[in-house]
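A.B. asks: sequence and predicted structure are below.
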Amino acid sequence: GVIGPDDRVNPASGWIIFASIPWILGWTYGLAMAANLRAQRTIEDMAQHDPLTGLPNRRLLADAMERMAERSSPGSGAPGQGFGVVALDVNGFKEINDHYGHAFGDAALVKLAELLLRGLRPEDKVIRLGGDEFVLLLHGVTDRADLEQLCGRVLKVLEMPVSVKGHVVRFSVSLGTSLCPDDSTDAERLLALADQRMYANKTGK
């Protein structure tokens, strides 16, 4: 029970411990900051993406279209930066929900999102506005022939029968398009034009 000379703490140990306290505090603070940044990014990502399909939502669409429209405006110094806007709506989706239930409708929308991504190029974007309404942003489209060709690719993919919860499904959709800068360089105007043309296309289907 007697403390001998060999049992005494080395005086240098105290200095080492004291000197390490700022490093430990800094390391702990750094971990807390990193966790906070990850949480903020997660919240921002959730705010900009549709929880059902994982696609960008209306909030991200507005930002993306504003940036693309700025690059396409006269004097932007970026020739060939035109783009196409496609408004897409599923024909008869309300009847699908009424007949098969909302769980089936949700599964169908997830499958539709997968098909749209498959039918487009990597640089293009698919946005879900809500319900069965989607918007496609087609980069680098310079004329209506290119725009129609890309729409044709999408329709061809959607013609393929797919399985949704044990049912064989083939999607029928209505499309409306607008072209920047030919139709407008204003993002809201481009979206409104595509939406109007989509509903005109949908009439009678």
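C.D. replies: Yes, it's here.
A.B. asks: drop to CA atoms for contacts and neighbour counts, all remaining ones
C.D. replies: OK.
A.B. asks: in terms of helices and strands, where is Gly84?
C.D. replies: strand 83-90 (DSSP states H and E).
A.B. asks: how about the strand or helix carrying Glu114: buried residues?
C.D. replies: Using DSSP H and E, Glu114 falls within helix 102-119. For helix 102-119, the neighbour count (16 or more other Cα atoms under 10 Å) marks 104-106, 108-113, 115-117, 119 as buried.
A.B. asks: pasting the second one now:
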Amino acid sequence: MAASNSGGGGPLSAEAAAALREGVGLVFARWTALQMAVENQWGGRDSRAKADQLGASIVSWFCHSKGPHYFEDLVDMMYDTISESLNSDFEDGSVEEVAEQLLIMHEECQQSNYSSIEKLRNSHVQGNAFSQSRQIPIGDNDDSDSSDDDDDALMMDDEAIAPEGLADGWTVFPPRRGRGNN
């Protein structure tokens, strides 16, 4: 299968481009690391606009650049933008997961298949990804030496920080892996 190469199916129709734009927005809204960067303004006061610009750049890359669209190119573009615009390095594997999901979504849109976007649209999350991630408590000690460790722990997969330390009615949200694998 061509998961790493999003084929030469030609330019997207207006309908497919609009669906892809919506799909990128839905994926970004569920991307915990990105939402944390925006909420904490790691890229400054205009962090939301910078995240939105990343999404617009990705849609433009899919819609206006000649294929093939390679996984490595998308990942590199995403890492560069996140590093430069949001002053962040996402080392949790989420950039690669999101890139793979977007490549699959683009390929589906080329075939007028909007099923993965429809699934995202119909699976509204309660609140946003960032507020969900904050519900997992990570060390409540006042030891200043551990403050850097806490920041790193927040960037890890849900699997890496759950279920230890969950008490007092905290809710664990399971990882959303495997969706989009047809």
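C.D. replies: Sure thing, it's come through. Given the structure is predicted, the values throughout are model-derived calculations rather than measurements.
A.B. asks: would you give the TM-score for this superposition?
C.D. replies: The TM-score (TM-score structural alignment, normalised by the length of structure 2) is 0.32; 98 aligned residues with a Cα RMSD of 5.2 Å.
A.B. asks: will you turn the buried residues of helix 102-119 of structure 1 into a markdown table that also has distance to Leu88 of structure 1?
C.D. replies: Output for those, formatted as a markdown table (distance: Cα to Cα, whole Å):
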| residue | distance to Leu88 of structure 1 |
| --- | --- |
| Phe104 | 20 |
| Gly105 | 16 |
| Asp106 | 17 |
| Ala108 | 15 |
| Leu109 | 12 |
| Val110 | 15 |
| Lys111 | 15 |
| Leu112 | 11 |
| Ala113 | 11 |
| Leu115 | 13 |
| Leu116 | 10 |
| Leu117 | 13 |
| Gly119 | 14 |
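A.B. asks: would you map the helices across structure 2?
C.D. replies: Secondary structure of structure 2 (DSSP state H): helices at 14-29, 32-39, 47-64, 71-86, 94-110, 115-122, 129-134, 147-154, 158-161.
A.B. asks: go on, structure 1?
C.D. replies: Under DSSP H, structure 1 gives helices at 11-48, 58-72, 93-100, 102-119, 144-158, 187-202.
A.B. asks: Thr32 of structure 2 against Asp158, yeah?
C.D. replies: No. Using Cα atoms under 8 Å, Thr32 of structure 2 makes no contact with Asp158, being 9.7 Å away.
A.B. asks: name the residues contacting each of these two.
C.D. replies: Ser133 (Cα atoms under 8 Å, 6 or more residues apart in numbering).
A.B. asks: so for these two, which sits in the more crowded spot?
C.D. replies: Thr32 (24 against 18; other Cα atoms under 10 Å).
A.B. asks: enumerate every residue touching the more buried one.
C.D. replies: Per Cα under 8 Å, 6+ apart, neighbours of Thr32 of structure 2: 129-130, 133.
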